[in-house]
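Student: how does the following fold in three dimensions:
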Amino acid sequence: MSSSIPNSDFANQLENMIREFVKEKLELIMKEEIKNFLEVEQKEIHNSRNGYYTRSLDTKYGKIDQLHVPRDRNGDFQTQLFEPYQRCDGWLEEAIIKMYQSGMSTREIGQFIERILGSSYSPTTISNITDATIEDIRKWQQLPLNKRYSVLYLDGLYIKVRRDTYAKEVIYIVLGVNEDGYREILGFYVGGQESALGWQEILQDLYQRGVKEVLLGVFDGLNGLEEAFKSVYPKADVQRCVVHKVRNTLNKVRKKDQIEVAEDLKLIYRATTKEAAIQAFHEFEKK
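Tutor: Here you go, the predicted structure:
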């Protein structure tokens, strides 16, 4: 399922939602991992589940707290998820996101699972875990979307992808704010360099999945993106993302003044009324 949390500051919420998504999927894989460890790997040994313990995990999107790691009564089970993660910082969360993106084949997902869990398990266990993961991926990708969203946020994050060599590719991330004010990740898409054409294809995919009406699109100033958005949702308003506006502003500020300027800008874009925002802007202008 896609995550949903109350509407608040977009910059933090983007990373928060990705962390929650990765946490949820890691826990799902570990549940399947211990299930097959007990039923396949140790089927001749008297053993059973014994709840879980919690640990934290640092990721490129911030720290995951309260990650539930299952355990067994004999103390024999050790999840294999964290070994590849410790060898290659940031690889695990990127692997999760890539598995849940649109367009990844069953064979590729199987290869990802095998790479994540290594050679510690039998082919039967790897196959069972792969099947359970694929089922969850299909459910997530086919989850019915709302017909109408108040806001669609579009943002691109870059990750390193190994093909013949290592290269950076963009993760297109679409966040929707529904009419009740809750945000949910509508989809991950990975590929190439960020472009207006890439975004247009993603928006067309969302339209085909049921997102027929959008009131407001929020994104950065990528060349051609507004036209691409309007080609799919011609009645929607568009707005430059505040986060990108602030970043562009701070690029023109001396290093020693950036923190103070960023704090003063918050008084403008976090104002509760238009009048208060205008007043805060005039104070900012004078300072």
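Student: from here on, contacts and neighbour counts on C-alpha atoms
Tutor: Fine.
Student: which residues in this structure form strands?
Tutor: 4-6, 49-59, 62-72, 148-162, 166-177, 182-190, 213-219, 237-240 (DSSP state E).
Student: which of the ones you listed sits closest to R19?
Tutor: Nearest to R19, of all the strands of the chain, is strand 62-72, at 6.3 Å by C-alpha to C-alpha.
Student: tilt between that closest one and strand 49-59?
Tutor: Strand 62-72 and strand 49-59 are oriented at 160 degrees to each other (axes from the mean of the first three to the mean of the last three C-alpha atoms, to 10 degrees).
Student: which strands or helices does strand 62-72 pack on?
Tutor: Counting by 3 or more C-alpha pairs under 8 Å, 6 or more residues apart in numbering; DSSP states H and E, the packing neighbours recorded for strand 62-72 are helix 10-36, strand 49-59.
Student: to compare against the first, here's another:
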Amino acid sequence: MVTAPRVNDRRVDEATGERKRFSSKVLAPWCHKSPKISEVLPLLYLHGLSSGDLVPALEQFLGGTAGLSAATVTRLTKQWQDDHAAFQQRDLSDRDFVYVWAAGVHPKVRLGQAHSCVLVLLGVRLDGTKELIALAEGPRESTESWADLQRDCHRRGMRDPELVVGDGAMGLWKALRQVFPGARHQRCWVHKARNVTKCLPKSAQPGATKAGPPP
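Tutor: From the prediction side, this is the model:
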């Protein structure tokens, strides 16, 4: 957090006779907090800190709360929610995905009492650009959960990708046949290598892991 000091600037412009206004070369007039603080706030919020907890928590690290208040955190929270809603509703009809990686992530964040996971679709366009396609919270990696996410992408214009890579969960493949029947699917090499490594004696597992999957 950076606080702009009060400056009593007595300089006068010789040409106009007007007082000169102090302008910092370090801190821009519109900047009230470091960009790094803006990056860490969503992470702290996801890890369980409420809007009322963020201000005193950051005060312990930064020595002050200039530019950050409970109202500011509330406003930022609303902005994150609006950004998420816009992301979830954006049009997908203007792009084609060659590859799509699908995975279920199980974060240790406050999502209620029940265990939950985040279903993630990450794609690669024709020009090689990677893009986060969609994500959704689900109770588990079931066929219904994966199908709901894929149907939403299809509704927004997404076409069948060439290849979908996943960890081998049957729910994903069943949903894929329902929504994107033209897409081929393949087991992720990392997950396959981990499963094979677990079948080896523990003494041989470090060497097998270091060797990695075959080319």
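Student: most packed of the strands of the first structure?
Tutor: Highest mean neighbour count among the strands of the first structure (mean count of other C-alpha atoms under 10 Å): strand 182-190, with a mean of 21.
Student: can you name the residues in contact with that strand?
Tutor: 2-7, 17, 97-98, 100-102, 141, 145, 169-178, 202 (C-alpha atoms under 8 Å, 6 or more residues apart in numbering).
Student: identify the residue of the second structure aligned to Q142 of the first structure.
Tutor: In the second structure, the residue paired with Q142 of the first structure according to TM-score structural alignment is Q89.
Student: er, R254 of the first structure I mean
Tutor: By TM-score structural alignment, R254 of the first structure lines up with P201.
Student: about what we covered before: is it possible to get CSV of the strands of the first structure that adds distance to E275 of the first structure?
Tutor: Listed next are the strands of the first structure as CSV, based on distance: least, C-alpha to C-alpha, whole Å:
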stretch, distance to E275 of the first structure
strand 4-6, 25
strand 49-59, 40
strand 62-72, 36
strand 148-162, 23
strand 166-177, 25
strand 182-190, 26
strand 213-219, 22
strand 237-240, 19
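Student: closest one to A277 of the first structure among those?
Tutor: strand 237-240 (16.5 Å).
Student: what range in the second structure matches the closest one?
Tutor: Under TM-score structural alignment, the match for strand 237-240 of the first structure is residues 184-187.
Student: mean offset of the lengthiest helix in the second structure relative to the first structure (after superposition)
Tutor: Taking DSSP state H as the criterion, the second structure has its longest helix at helix 70-89. Mean deviation of helix 70-89 of the second structure relative to the first structure after superposition (mean C-alpha distance after the TM-score superposition for the first structure): 3.4 Å.
Student: how about that helix: buried residues?
Tutor: Going by neighbour count (16 or more other C-alpha atoms under 10 Å), the buried part of helix 70-89 of the second structure is A70, V73, L76, T77, Q88.
Student: between those residues, which is nearest N195 of the second structure?
Tutor: Closest to N195 of the second structure, out of all of those and judged by C-alpha to C-alpha, is Q88, at 33.5 Å.
Student: can you tell me how far the closest one sits from P107 of the second structure?
Tutor: To P107 of the second structure, Q88 of the second structure is 19 Å away according to C-alpha to C-alpha, to the nearest Å.
Student: what's the answer for K174 of the second structure, then?
Tutor: For K174 of the second structure, the distance to P107 of the second structure - C-alpha to C-alpha - is 24 Å.
Student: swap in T65 of the second structure?
Tutor: On the measure of C-alpha to C-alpha, T65 of the second structure and P107 of the second structure end up 29 Å apart.
Student: quick revisit: take the buried residues of helix 70-89 of the second structure and write them to TSV, including distance to M170 of the second structure.
Tutor: What follows is the buried residues of helix 70-89 of the second structure, written out as TSV (distance: C-alpha to C-alpha, whole Å):
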residue	distance to M170 of the second structure
A70	45
V73	41
L76	39
T77	36
Q88	25
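Student: contacting residues around the residue lying closest to K192 of the second structure once chain neighbours are set aside?
Tutor: Leaving aside its sequence neighbours, K192 of the second structure sits nearest to D167 (C-alpha to C-alpha, 6 or more residues apart in numbering; 7.7 Å). D167 of the second structure makes contacts with A102, A103, R187, C188, H191, K192, as judged by C-alpha under 8 Å, 6+ apart.
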